[in-house]
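Trainee: heads up, no residue letters with this:
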């Protein structure tokens, strides 16, 4: 006698099959990892919003007002008046823009090229090369304020720079106050800035050099390549990504020149060393024109963003 088999249950009353324990455990693990990742990212995200996003939004809003740092009158919306003032009625802004671009146009190629040259030299396997790496890097870890004060004394009429030139010229050099002459003040700051930061970019280039396999150089030497051919065909192609990083970082730092100017010249003489960042700080805090200072800062932000995007486009991987 056979027992009847029951038909499978269908419809709403059918019991659903529970998930296997292994799958339920994997789902809980993924949710736990997601919460853990969010908890680790949250502090950095909060700081990024507070110190980057919020200030940029406030500057954007203030740039369309006549807000002052200390004023009994509330801020008033003035539209594009601050932007029109910057480009038509503020010669110091235009001079600061020119000074900023001149500084960047000189510092970026010279500092990058000198850093690469030093990196190639200290990458040689010779005795004492570690000491030279430390010597070149010492200015980087020294406070830029301290460095600026020291070089300010060195640039004086009776300072070390003039004494050194006087010795080389056997007394023919009459000496000059480098920071008090509009024709030499910006150049003096350029020399200081290159000397102070070249060690950092030397290390960046050096790290890129040490990622290039030695087998490529051995193959090039076996093919009879000269040292220059080894550099152009092996070293330089292997440094492409390093080159992009170095150019972008030097450009952003050069456009943001402030400390050297504030410590050594305060924008003078005759605004020959004033930069966009220094002019924005001077207008926004020292002259208390917060709205106009925010306008200059916003213009500077857009300029840096455009230049960085252009650099990235020109140095992109064509493949």
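Mentor: Received, thanks. Keep in mind that this is a model prediction, so the values were computed, not measured.

Trainee: switch to C-alpha atoms for all contacts and neighbour counts from now on
Mentor: OK.

Trainee: what helices or strands is the longest helix seen in the chain leaning on?
Mentor: Longest helix of the chain, by residue count under DSSP state H: helix 91-122. Contact here means 3 or more CA pairs under 8 Å, 6 or more residues apart in numbering; DSSP states H and E; on that basis helix 91-122 packs against helix 81-88, helix 129-141, helix 185-209, helix 240-255, helix 276-281.

Trainee: What residues sit buried inside that helix?
Mentor: 92-104, 107-108, 111-116, 118-122 (16 or more other CA atoms under 10 Å).

Trainee: ditto for stretch 40-48
Mentor: Buried-residue list, stretch 40-48, by 16+ other CA under 10 Å: empty.

Trainee: residues making contact with that stretch?
Mentor: Outside stretch 40-48, no residue is within contact range by CA atoms under 8 Å, 6 or more residues apart in numbering.

Trainee: now that stretch, how far from the centre of its chain.
Mentor: 21 Å (CA atoms, centre = their mean, to the nearest Å).

Trainee: do the same with stretch 98-117
Mentor: 13 Å.

Trainee: same question, stretch 114-121
Mentor: Worked out by CA atoms, centre = their mean, stretch 114-121 lies 20 Å from the chain centre.

Trainee: List of residues touching it?
Mentor: Counting by CA under 8 Å, 6+ apart, 198-199, 201-203, 205-206, 209 sit against stretch 114-121.

Trainee: 6 Å instead?
Mentor: Outside stretch 114-121, the residues that touch it by CA atoms under 6 Å, 6 or more residues apart in numbering are 198, 201-202, 205-206.

Trainee: separation between residue 209 and residue 126?
Mentor: 16 Å (CA to CA, to the nearest Å).

Trainee: These two: which is more packed in?
Mentor: Taking other CA atoms under 10 Å, residue 209 and residue 126 do not tie; residue 209 has more neighbours (19 against 9).

Trainee: Put this next to the previous one:
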């Protein structure tokens, strides 16, 4: 009797395992088809001198593309711009998202409207957002809304996107505004997971709102904060649409990022093999930064 029951249980576990594999299979197939295979082809083509316009002239050159890459000033400039954008936008966007989450976590009339308003930019295409902000940032006071307001207040117009000293910072401001809504919803979910009785007990003990935030909210959101920082950093490293639409990598290459440089080399200049070598190095950089961030956040536990 015990053997029959044991056999029945093992058969049930086998069926559950098969069912699990069936459900996971589509995701695994898509992952392999759209991530693993392109990565393999990227590394493969990085060893060739391959121009899209002349596929018949494909020539194996080994590591020459990588040697050229590490002596390419434009590559280092693009890397510098990408790191600068990431270092500035990640804390700004995360702090803004947390502030918005704290604001809309309160129960008051119309809170759902505010949540929708703050999340709405995330639902809008980045291309549309970039075009909209290009108009807002226009240096001409007659067509640029922000500069028209500044001129009406007696101030000088600012060259938001046409000056190398302000172009990247303008994109950072716009990107933090556009992306904060998504992180806000994640923080909001984390806030709702913190037991309310902790705040009530702290309030009874005379703890101020700031102390409650410091000793209850932040520790309660530790895992959420780590996750938000990680995904924001990865998204920031992939910056492309904003400089492509708003500045075309200018002025003076001040907004040229690694992904934008890959695009220009691969699709505008046709140097597909060289673009693949940049993409391969970019992937390694993102993985290394993610691992470093994971170690840093793990050390805070």
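Mentor: In hand now; what should we look at? A quick note: this is a predicted structure, and the numbers were derived from the prediction, not measured.

Trainee: Just the TM-score for the two chains, thanks.
Mentor: TM-score of the superposed chains, computed with TM-score structural alignment, normalised by the length of structure 2, equals 0.93; 298 aligned residues with a CA RMSD of 1.8 Å.

Trainee: that older thread, can you put the contacts of stretch 114-121 of structure 1 in CSV and add distance to residue 78 of structure 1 and neighbour count?
Mentor: CSV is the format used below for these (distance: CA to CA, whole Å; neighbours: other CA atoms under 10 Å):
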residue, distance to residue 78 of structure 1, neighbour count
198, 44, 24
201, 44, 26
202, 48, 27
205, 48, 25
206, 51, 23
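
Trainee: picking up where we left off before, compare the helices and strands packed on helix 91-122 of structure 1 and report which one is nearest to residue 315 of structure 1.
Mentor: Proximity to residue 315 of structure 1 (CA to CA) singles out helix 240-255 among these, at 6.4 Å.

Trainee: what range in structure 2 matches that closest one?
Mentor: Aligning helix 240-255 of structure 1 against structure 2 (TM-score structural alignment) gives residues 222-237.

Trainee: which residues touch the matching stretch?
Mentor: By CA under 6 Å, 6+ apart, stretch 222-237 of structure 2 touches 86, 90.

Trainee: Superposed on structure 1, what's the mean shift for that stretch?
Mentor: Its matched residues in structure 1 lie on average 0.5 Å from stretch 222-237 of structure 2 after superposition (mean CA distance after the TM-score superposition for structure 1).

Trainee: list the buried ones in that stretch?
Mentor: So, applying 16+ other CA under 10 Å, buried residues of stretch 222-237 of structure 2: 224-225, 227-230, 232-234, 236-237.

Trainee: ok, so of these, who is nearest residue 136 of structure 2?
Mentor: residue 236 (22.2 Å).

Trainee: Any figure for the gap between that closest one and residue 54 of structure 2?
Mentor: Relative to residue 54 of structure 2, and taking CA to CA, residue 236 of structure 2 is found at 34 Å.

Trainee: Quick check: closest non-adjacent residue to whichever residue in structure 1 pairs up with residue 271 of structure 2.
Mentor: Mapped onto structure 1 by TM-score structural alignment, residue 271 of structure 2 lines up with residue 289. Excluding the flanking residues, the one nearest residue 289 of structure 1 by CA to CA, 6 or more residues apart in numbering is residue 68, at 4.7 Å.

Trainee: so is the one you found in a helix, a strand, or just coil?
Mentor: coil (DSSP: H, G, I helix; E, B strand; the rest coil).

Trainee: That one corresponds to which position in structure 2?
Mentor: Under TM-score structural alignment, residue 68 of structure 1 pairs with residue 51 in structure 2.

Trainee: Could I get the contacting residues of that match?
Mentor: Counted by CA under 6 Å, 6+ apart, residue 51 of structure 2 has contacts 270-272.

Trainee: returning to that earlier point: okay, now the match of residue 271 of structure 2: neighbour count?
Mentor: 20.

Trainee: for residue 67 of structure 1, same thing?
Mentor: Residues near residue 67 of structure 1, counting by other CA under 10 Å, number 23.

Trainee: quick one: it and residue 291 touch, right?
Mentor: Yes - between residue 67 of structure 1 and residue 291 there is a contact under CA atoms under 6 Å: 4.7 Å.

Trainee: give me the number of residues near the residue nearest to residue 48 of structure 2 when sequence neighbours are not counted?
Mentor: Nearest-residue entry for residue 48 of structure 2: residue 60, 4.3 Å, with adjacent residues in sequence omitted and distances by CA to CA, 6+ apart. Counted with other CA under 10 Å, the neighbours of residue 60 of structure 2 add up to 15.

Trainee: Give me the helices and strands touching the strand ranked longest in structure 2, please.
Mentor: Longest strand in structure 2, counting residues (DSSP state E): strand 54-60. When contacts are defined as 3 or more CA pairs under 6 Å, 6 or more residues apart in numbering; DSSP states H and E, strand 54-60 of structure 2 packs onto strand 48-51.

Trainee: how distant is the strand it packs on from the center of its chain?
Mentor: For strand 48-51 of structure 2 - counting by CA atoms, centre = their mean - the centre lies 30 Å from the chain centre.

Trainee: Where does the longest helix of structure 1 end up in structure 2?
Mentor: Mapping helix 91-122 of structure 1 onto structure 2 (TM-score structural alignment) gives residues 73-104.

Trainee: Once you drop chain neighbours, what's closest to residue 85 of structure 2?
Mentor: Counting by CA to CA, 6+ apart, the residue nearest residue 85 of structure 2 is residue 172, at 6.5 Å.

Trainee: And that neighbour, how close does it get to residue 160 of structure 2?
Mentor: Relative to residue 160 of structure 2, and taking CA to CA, residue 172 of structure 2 is found at 11 Å.

Trainee: Check residue 241 of structure 2 too.
Mentor: 17 Å.

Trainee: between those two, which one's more packed in?
Mentor: The residue with more neighbours, out of residue 241 of structure 2 and residue 160, is residue 160; 21 against 16, by other CA under 10 Å.

Trainee: The more buried one: what secondary structure?
Mentor: Relying on three-state DSSP, one would call residue 160 of structure 2 coil.

Trainee: For the equivalent of it over in structure 1, give me its contacts.
Mentor: Matched to structure 1 by TM-score structural alignment, residue 160 of structure 2 sits across from residue 178. With contacts defined as CA under 6 Å, 6+ apart, residue 178 of structure 1 is in contact with 155, 184-185.

Trainee: For stretch 159-168 of structure 2, what is the distance to the chain centroid?
Mentor: For stretch 159-168 of structure 2, the distance to the chain centre is 22 Å (CA atoms, centre = their mean).

Trainee: cool, stretch 141-154 of structure 1 as well?
Mentor: The chain centre lies 20 Å from the centre of stretch 141-154 of structure 1; the measure is CA atoms, centre = their mean.

Trainee: Could you do stretch 283-290 of structure 2 as well?
Mentor: Worked out by CA atoms, centre = their mean, stretch 283-290 of structure 2 lies 13 Å from the chain centre.
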